[in-house]
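>>> this is the structure alone, sequence omitted:
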């Protein structure tokens, strides 16, 4: 019985027993759903039996053929996949540019209010992504698609174009703004902890700041940039709320919204195929990120204690840059909350005149039945209290 003896000896060690238990739990939580999903990609479902002329539960490759090799595959999979790539790459560019620039300003310059701005920068990442998407929709929607104009049109009298209110541009921008704090945390951490001796040596040789950034700073943070890019890209590819708010009004479909539509429609098998492809893409991206972070760990500082690099003096630009950064962060972090508060007190959607302000949606009584189907306001509604408990 040498095999059973080895197993018993192996399980006597607590860390091995914990490892086996974790493998069992993770296998149950990941492998079984994956196998079930894989089975559903080659199985006829109730909603498809009549169309496929096959019994429910029968084996079929029709779902994969329809998604990947049919004439309608362009609209079912390839076009939403291309839209997802466009918006995800755009979100990565926005997150890296804004988050990387802000991290450099905080760690390498004498910008004002660093502590307050750093705390404010984390707000968009703490808030759900749909908050920024809904705020963008409330502010920039137009009466062509949205039915009623948004806050921007109400204040300026200008109709926002569709490309600004809906579609790939706002999706990429809002998603990038949501993940910009993540880029700030990743890149800023590297900039704070990296060895500054090389930059100090370059400064002693009167090397221009632009050349130091291009030849020393950026190469040293490239692993963090690549890791941030991959993680933001995978998160943007799986984003559902932002494309729903800003894409569906103009029928701009990405993989996540296409997945939702097919799973809740007459072709659930196609939805499972799309879901499995998205999982494979996500696992591949995470594997690439793990490989990059593993390579980054191979770098070791063999010098003495790192010196602190002198901060760049922004001179006359210090105040304008600090104010500009503060305005952007306030718009991204605080403006959505102000937008929600304003939308909650206007009686008629799209009419922002002070004469239409009301608190009926908050504290209105059920007798005032002209709004909300005779329901009392949120703070007086017992249903709201039961949902919160």
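Looks like it came in fine. Keep in mind that this is a model prediction, so the values were computed, not measured.
>>> when you work out contacts or count neighbours from here on, use the C-alpha atoms and nothing else.
Will do.
>>> how about the secondary structure of residue 384?
Assigned by DSSP: H, G, I helix; E, B strand; the rest coil, the conformation of residue 384 is helix.
>>> quick check: it vs residue 52, distance?
In this view, residue 384 and residue 52 are 45 Å apart by Cα to Cα, to the nearest Å.
>>> with residue 293 instead?
47 Å.
>>> same question, residue 278
Residue 278 is 25 Å from residue 52, by Cα to Cα.
>>> have a look at those two and say which one is more surrounded.
residue 278 (19 against 14; other Cα atoms under 10 Å).
>>> so which bits of the helix or strand hosting that one are buried?
Applying DSSP states H and E as the criterion places residue 278 in helix 268-296. Neighbour-count burial for helix 268-296, counted by 16 or more other Cα atoms under 10 Å, picks out 268-276, 278, 282, 285-286, 288-289, 292, 296.
>>> determine the set of other helices and strands touching it.
Secondary-structure packing of helix 268-296 (3 or more Cα pairs under 8 Å, 6 or more residues apart in numbering; DSSP states H and E): helix 32-40, helix 62-64, helix 218-237, helix 255-263.
>>> repeat that with 6 Å
helix 255-263 (3 or more Cα pairs under 6 Å, 6 or more residues apart in numbering; DSSP states H and E).
>>> and the helix it packs on, what does it pack against?
Here helix 255-263 touches helix 268-296, going by 3+ Cα pairs under 6 Å, 6+ apart.
>>> at 8 Å what do you get?
helix 79-108, helix 268-296.
>>> kindly reformat those helices as a markdown table containing distance to residue 232.
Putting the helices and strands packed on helix 255-263 into a markdown table (distance: least, Cα to Cα, whole Å) gives the following:
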| stretch | distance to residue 232 |
| --- | --- |
| helix 79-108 | 6 |
| helix 268-296 | 10 |
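>>> try this one side by side with the last:
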């Protein structure tokens, strides 16, 4: 695990890595808390189960013909149906606490930026689910039951069964609650880089057809309820496209170098300078493979087909030989700069510039090790070594480390 990853996992005090059995014990404790929370809410609501059912049955009772009433066709229905409804309502009421327990279990395994994204999305998903249920109760149910009452054949007494009615309304509650989660799903797809708002907008015709098909499958077989579900789903899809623009995942780019470029990197004609680079060359000096843009900066990768350096996928990682050549080019660049600045009073300046201190040799070995780890697929270890180079290396070595990290982000 990289230092940054370890820091992110312990920022909020929820703890770092734990043994597998500790995770199982924590999961058991949180599941028990969820069950206890549902049981407590259910015990509070059960004495009012009949009143709750009367409230839920209000939309259909208001549309029944005069003299009609709901019936129970099974012996245990008058008890079991309100009991079932009270249990479902207890789950709905306890949902924020249940999601909090789930969040507390998974939060230690998330990065800090993932936590910042998850908290508002989870909160808004709860609110949208409740809004979907409210929309179904106050808007959809009156229109649907009025339609059913109007098309009842003459001579048929409409007396709905309480158990079938509860099954019907719960199905619609879940359908509209889930349908109202479309903006959250859209934002998540864009945030993880699976798609873009522009790509989603181009698929709008297919989405419109899809929401009407979903409305047909999730609602009773009538045009009214199908339309009342399909239109909000389409509008919520449009809202998701609009808000997802703030969560769109950008392509990572290398951080700008805060250190000034070496004297030979400004194109003054020294070996390795940007000014001596031929057109189409992949490095700024000497024609060495794998270097970067004009100005002496190093990019750890080789240009393919003359592509633009900012275009993703146009560079491949260096081999060990190319990395050695890159580091040798940096040393030659430093030696040339020292030679250009040498005065008669400093006869040993060239020897001092060419020789490497033990610290420089150690940092270069770290860069080579990071590139080898990356080639082996061990990106976490490679990042750890590169972070050390950023802390202890000189300007050129830090530039190499930053470009390797940028390459890892693109991978």
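Arrived safely. Computed from a prediction, not measured in an experiment: that's the story for all the values here.
>>> quick one: TM-score?
Here the TM-score for the pair of chains, by TM-score structural alignment, normalised by the length of the first structure, is 0.21; 132 aligned residues with a Cα RMSD of 6.4 Å.
>>> before we move on, the earlier item: of the helices and strands packed on helix 255-263 of the first structure, which is nearest residue 133 of the first structure?
helix 79-108 (13.2 Å; Cα to Cα).
>>> buried ones in the helix or strand just after that closest one?
Going down the chain from helix 79-108 of the first structure, the next helix or strand is helix 114-121, by DSSP H and E. By neighbour count on 16+ other Cα under 10 Å, the buried set for helix 114-121 of the first structure is 114, 117-118, 120-121.
>>> follow-up on the earlier one: of all the helices and strands packed on helix 255-263 of the first structure, which lies closest to residue 15 of the first structure?
Nearest to residue 15 of the first structure among these is helix 268-296 (23.9 Å), distances taken as Cα to Cα.
>>> tilt between the helix or strand that the closest one is followed by and helix 79-108?
Sequence-wise, the next helix or strand downstream of helix 268-296 of the first structure (DSSP H and E) is helix 318-333. Relative orientation of helix 318-333 of the first structure and helix 79-108, computed by axes from the mean of the first three to the mean of the last three Cα atoms, to 10 degrees: 140 degrees.
>>> following helix 318-333 of the first structure, which helix or strand shows up next?
helix 335-343.
>>> what helices and strands are in contact with that next one?
By 3+ Cα pairs under 8 Å, 6+ apart, helix 335-343 of the first structure packs against helix 129-140.
>>> and the helix it packs on, what other elements does it pack with?
By 3+ Cα pairs under 8 Å, 6+ apart, helix 129-140 of the first structure packs against helix 151-156, helix 162-165, helix 168-193, helix 241-247, helix 335-343.
>>> need the contact partners of the last one.
This points to helix 335-343 of the first structure. With contact meaning Cα atoms under 8 Å, 6 or more residues apart in numbering, helix 335-343 of the first structure is reached by 131-132, 134-136, 138-139, 349.
>>> which among those residues gets closest to residue 263 of the first structure?
After measuring these against residue 263 of the first structure - Cα to Cα - the closest member comes out as residue 134, at 24.3 Å.
>>> flag every buried residue along stretch 113-126 of the second structure.
115, 118, 121-122, 125-126.
>>> mind putting those into CSV with distance to residue 104 of the second structure and secondary structure?
What follows is these, written out as CSV (distance: Cα to Cα, whole Å; DSSP: H, G, I helix; E, B strand; the rest coil):
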residue, distance to residue 104 of the second structure, secondary structure
115, 11, helix
118, 12, helix
121, 15, helix
122, 12, helix
125, 17, helix
126, 16, helix
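>>> how about those, which pair is most distant?
Longest span within these, Cα to Cα: 115 and 126, 16.7 Å.
>>> against which helices or strands is the helix or strand that residue 104 of the second structure is a member of packed?
Using DSSP H and E, residue 104 of the second structure maps to helix 95-106. In terms of contacts (3+ Cα pairs under 8 Å, 6+ apart), helix 95-106 of the second structure is packed against helix 20-45, helix 112-135.
>>> rerun at 10 Å
helix 20-45, helix 77-93, helix 112-135 (3 or more Cα pairs under 10 Å, 6 or more residues apart in numbering; DSSP states H and E).
>>> highest mean neighbour count out of the ones you listed?
Greatest average neighbour count among these goes to helix 77-93 (a mean of 18), per mean count of other Cα atoms under 10 Å.
>>> now that helix against helix 112-135, angle please.
Using the same axes, to 10 degrees: helix 77-93 of the second structure against helix 112-135 is 150 degrees.
>>> nearest to residue 199 of the first structure, of the helices and strands packed on helix 255-263 of the first structure?
Ranking these by proximity to residue 199 of the first structure (Cα to Cα) places helix 79-108 first, at 11.0 Å.
>>> residue 164 of the first structure and residue 363 of the first structure, how far apart?
Using Cα to Cα, residue 164 of the first structure is found at 35 Å from residue 363 of the first structure.
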